[in-house]
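J.: Provided below are the primary sequence and the corresponding predicted coordinates.
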Amino acid sequence: MAKAGELVLELLPGPDEATEREAPAVVRTARLIGGDAALEFIRRFRTDQRLSVRSELNLAWPSFDTIEFFEAVLEGTVEAGQMLTVDHVEKLALLPRLPQLTMLLLNGNHGIPPAVLAHSPLEHLTLGHNDLISDLSPLRELPHLRSLALNRCRAVTDLATLSGLPLNQLYIYEPLRELSLAPLSELPDLRQLIFDFAAVETSLNQLDFAPRLTGLGLLQDACAMNLAGLEALTSLEWLTINTEQQWRTFLSAGTFCTLARLQILDVPHVDLAAVLPHQGLTSLFLTKAQQVDHLGALAELPALKYVGFSRCGPVDLTPLAPLNGVEVRLFDCDQVVGTSLFPSDRLLID
């Protein structure tokens, strides 16, 4: 099997030959083959700074010896704005050798390790599956931290410990219990909020910081949040909603802001003609829409560049085919017609 893998590696294009779409798939294939020859092949991509390639290099790290891969591929090549995943102490010890690292995903029950708090360049930190963290105030030691994501940090029960942090973005997924969002008023720089839990507050107009937001994402477990008061968010640039009630409230709010990106999740019936008042839309994404009406109305959105569908259907893409500047992407959609009308560079199917 190892010999067969090496033969496959010989057929794969290197970083100079692989296109934007091919390069991450090539690194992924080498990762799956594994072994010394695969590591040597991946090493050829160490200076490739395409974000899709850097993401695959990050994913490849656990498949090889920690130190060997770090020294062969990562050391000296990780730049600001590229995410790196750390999931055990051996990797944590390597942080001082990554002075350019500004984005870190820390997975596992590590609390908030001293090595992380000592890494002052950090601008974005994701803490995942960490049941040891209850007090977030030590993060104040990171002077440049602007973005924080908490994913299944079940011991966090009070967001007041975030007070004093210069956060611009906050993402909270699956805490153990409902949390109050009211303490976020003590984050004067907060502009983007995504959450996936039932908050103590049940209406947007109960959150005095909401009018400052430029981005708001209400995911599946935030379905109880009423969007009353949405029209006060006049600086909003992107919005994610996930219930029919939130969709109706959004429509009734009119053109209250210059919205660029809209995600509509879990709304069974979506009439796309209703989004036409938002003429600045560049991106539109739908999930689990069982009925999508007036797809052709999107031709009247002059700034539109991207339309995505996930687990939607049936969908007839024919009205979008003439829109040469619009890319369409499909995720797990099996009732779609009109795909043959698109050139390959405008239609992506996952």
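T.: Cool, got the structure. Since we're looking at a predicted model, the values are computed, not measured. Numbers count the residues shown, from 1 in each chain.

J.: from now on I want contacts and neighbour counts done on CA atoms only, so please keep to that.
T.: Noted.

J.: now do stretch 207-224: everything it contacts.
T.: With CA atoms under 8 Å, 6 or more residues apart in numbering as the test, stretch 207-224 has contacts from 181-182, 184-185, 190-199, 201-202, 204, 225, 232-243, 265.

J.: among those residues, which are in helices?
T.: Among those, none falls in helices (DSSP state H).

J.: which of those fall in strands?
T.: Counted as lying in strands by DSSP state E, out of those, are Q192, L193, I194, F195, D196, W238, L239, T240, I241, L265.

J.: TSV for the residues you listed, including distance to L218?
T.: Below are the ones in strands among the contacts of stretch 207-224 laid out as TSV (distance: CA to CA, whole Å):
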residue	distance to L218
Q192	11
L193	9
I194	6
F195	6
D196	6
W238	11
L239	8
T240	6
I241	5
L265	9
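
J.: pick out whichever of these sits closest to A25.
T.: Ranked by distance to A25 (CA to CA), these are led by L265 at 28.5 Å.

J.: how far away is that closest one from F45?
T.: 37 Å (CA to CA, to the nearest Å).

J.: what does G229 give?
T.: 49 Å.

J.: among these two, which residue is more densely surrounded?
T.: F45 (21 against 17; other CA atoms under 10 Å).

J.: and L170, which of the three is it?
T.: What DSSP: H, G, I helix; E, B strand; the rest coil gives for L170 is strand.

J.: I figured it hits A149, correct?
T.: Yes: under the criterion of CA atoms under 8 Å, L170 makes contact with A149 at 5.8 Å.

J.: between the two, what contacts are shared?
T.: Common neighbours of L170 and A149, counting by CA under 8 Å, 6+ apart, are absent.

J.: in addition, the following structure is provided for comparison:
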Amino acid sequence: MAVAHARPTESADLLRRLIERGDAETEHRSRLHLLAAASLQYATEIEPAVRKLVEHHARVLMPPRSPEEATGLAALGPGILDLLPGPEDLEYDEVGAVIQTAATIGGDHAYAFLSNFTQSLSSGPVPYELVNGWGNFESLPYAREILLPVKDRLTLVVNTNDQRNALQALKPILDVNFGEAFADEEIIEHLSPEHTQRLRIDAGSLLADLQFVHRLPALRELTLSECSQLTHIEDLAGLPLTSLSLLRFPDAVSFDALALLPELSELSLYTRLPWNRLEEMPAPPGLTELRLVRTIDASLEGISKWQLLEKLVINSGPTPAEWREISSLPKLTDLFISEFDLAQATPMLNVTRLQLSVTDTDTQIHLIPYIFPNLRSVLINCYNFLSKNIDITPLKQIEDLSISLQYANSVIGLEEFDTDAIQRYPRPRKTGA
């Protein structure tokens, strides 16, 4: 960078020009301001006024609040690490983004930052960004020094043989996700039969059967994806699984063994089903949570046979008849849905928690108070929203409602609500940032 080799007055001029250019160019403002901040360490002498100006702009943009901001920061290089704060007093949307920034940068400086950061993390869940950063460092030291202190508070993610072997340093293994293809013996080798409760296999192409699962007597939650060699799941019959997720299975696979999982309460099906309607699905009657992807290619007809359902996730808009059947579920309190048409929906008095993924310019927010009059919380994800504005004013009709907005860049009606009633992710920056 030119600032590193400039004379003091030249350094000050360069930094000042970066700030001024950032003020003028809205599109690149954040990047230019942060570039100026990262350059401070290379400038030998800077006028106090210039340093104060640069640091002011950096503070406005720190800490990062989203994966997108973290990616942009990491692209500026190791100089950014000196500007990143520790975990103390960080907000809910900042901890993970700070970790992602450091892990993406990599190197010894980033490793030291993450090690210190982890030691200062308070109790509670650990952001997945910490284990996601594993791949940017040497596996065994990262496992021992960074993951080990918090291993019981996160899902371990294994993508390489080095990471798989490093599991020995993290025993007992409670919760693990194999993100790449491994044979059954490789999966089981470093697990803890009496302790492993949750297992996720994202690339099951090397699995010829599921017999190995019987060697994990403590297992209660299992996710299987892309198991291209399997023709059935009968090896799971009789296991005390409480949660099962099946993703991207081959067509014509038999799921009849669902009827032989007596303790199953949570079922996720993100794959094509061999039945025309849910009424034919042999899942046990004790289901309390059901998640369905649009590509199941089956009607929701028959969903009411699971009378204990409390949570339902569907990724395709129900027909009017399906809406009516969903509304008849007596215990349903949580509904998550995308590709929806609320104009076809039946009022649901029991639903208190709603999550909508907006994919159309018509958000239909004005229909929410009518369809869900007893809501306590609503989350609206606008990540794929085509419009620039979202109007939440109609939600004022529901008393004491907590509202979460994700990736809502322009919101109309905020002044109608108490500030503590609305949570935004990522939180918007102040004007000028």
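T.: Received the coordinates, thanks. Quick caveat, the model's predicted, so the values are computed rather than measured.

J.: residues contacting the nearest residue to R144 of structure 2 once chain neighbours are set aside?
T.: Distance criterion CA to CA, 6 or more residues apart in numbering; nearest residue to R144 of structure 2, sequence neighbours excluded, is A169 at 6.2 Å. For A169 of structure 2, the contact set (CA under 8 Å, 6+ apart) comprises L140, A143, R144, L148.

J.: residues near the third one, how many?
T.: Around R144 of structure 2 sit 16 other residues, with neighbours defined as other CA under 10 Å.

J.: so it versus S115 of structure 2, what's the distance?
T.: Distance, R144 of structure 2 to S115 of structure 2, using CA to CA: 10 Å.

J.: likewise for the last one?
T.: Here the criterion is CA to CA. By it, L148 of structure 2 lies 11 Å from S115 of structure 2.

J.: for the first one, same thing?
T.: Counting by CA to CA, the gap between L140 of structure 2 and S115 of structure 2 amounts to 14 Å.

J.: between the two, which one's more packed in?
T.: Higher neighbour count among L140 of structure 2 and S115: L140, with 20 against 16, using other CA under 10 Å.

J.: which non-adjacent residue is nearest that one?
T.: Nearest non-adjacent residue to L140 of structure 2 (CA to CA, 6+ apart): A166, at 5.1 Å.

J.: can you tell me the SS state at that neighbour?
T.: Applying three-state DSSP: A166 of structure 2 is helix.

J.: doesn't S139 make contact with it?
T.: Yes: using CA under 8 Å, A166 of structure 2 is in contact with S139, at 6.4 Å.

J.: now do the shared contacts for those two.
T.: With CA under 8 Å, 6+ apart, A166 of structure 2 and S139 have no common neighbours.

J.: and the helices in the stretch 1-150 of structure 1?
T.: 2-11, 22-33, 36-43, 51-60, 66-69, 89-92, 114-117 (DSSP state H, counting those that start in this stretch).

J.: hmm, who's touching stretch 336-350 of structure 1?
T.: Taking CA under 8 Å, 6+ apart as the rule, stretch 336-350 of structure 1 contacts 313-318, 321, 324, 326-332.

J.: now, which of these lie within strands?
T.: Counting by DSSP E, the contacts of stretch 336-350 of structure 1 contribute V315, D316, E327, V328, R329, L330, F331 to strands.

J.: which residues does the counterpart of the fifth one in structure 2 contact?
T.: Pointing back at R329 of structure 1 there. Alignment note: R329 of structure 1 maps to L405 in structure 2; criterion TM-score structural alignment. With contact taken as CA under 8 Å, 6+ apart, L405 of structure 2 is in contact with L379, I380, N381, C382, I422, Q423, R424, Y425.

J.: now the two most distant members of the ones in strands among the contacts of stretch 207-224 of structure 1.
T.: Q192 and L265 (18.4 Å).

J.: can you give me the end-to-end span of stretch 170-186 of structure 1?
T.: Per CA to CA, stretch 170-186 of structure 1 runs 13 Å from first to last residue.

J.: against structure 2, where does it fall?
T.: Residues 244-260 of structure 2 are where stretch 170-186 of structure 1 lands, counting by TM-score structural alignment.

J.: quick one: residues contacting L95 of structure 1.
T.: L95 of structure 1 neighbours (CA under 8 Å, 6+ apart): A115, V116, H119.

J.: isn't S203 of structure 1 up against T249?
T.: No: assessed by CA under 8 Å, S203 of structure 1 is found out of contact with T249, at 11.6 Å.

J.: L139 of structure 1 -> structure 2?
T.: So, by TM-score structural alignment, L139 of structure 1 is matched to V213.

J.: from A181 of structure 2, how far off is that match?
T.: Taking CA to CA, one finds V213 of structure 2 at 16 Å from A181 of structure 2.

J.: and what of I187 of structure 2?
T.: The value you get for I187 of structure 2 to A181 of structure 2, if CA to CA is used, is 9 Å.

J.: next one: T352 of structure 2
T.: 40 Å.

J.: please apply the same query to I337 of structure 2.
T.: Distance from I337 of structure 2 to A181 of structure 2, by CA to CA: 31 Å.
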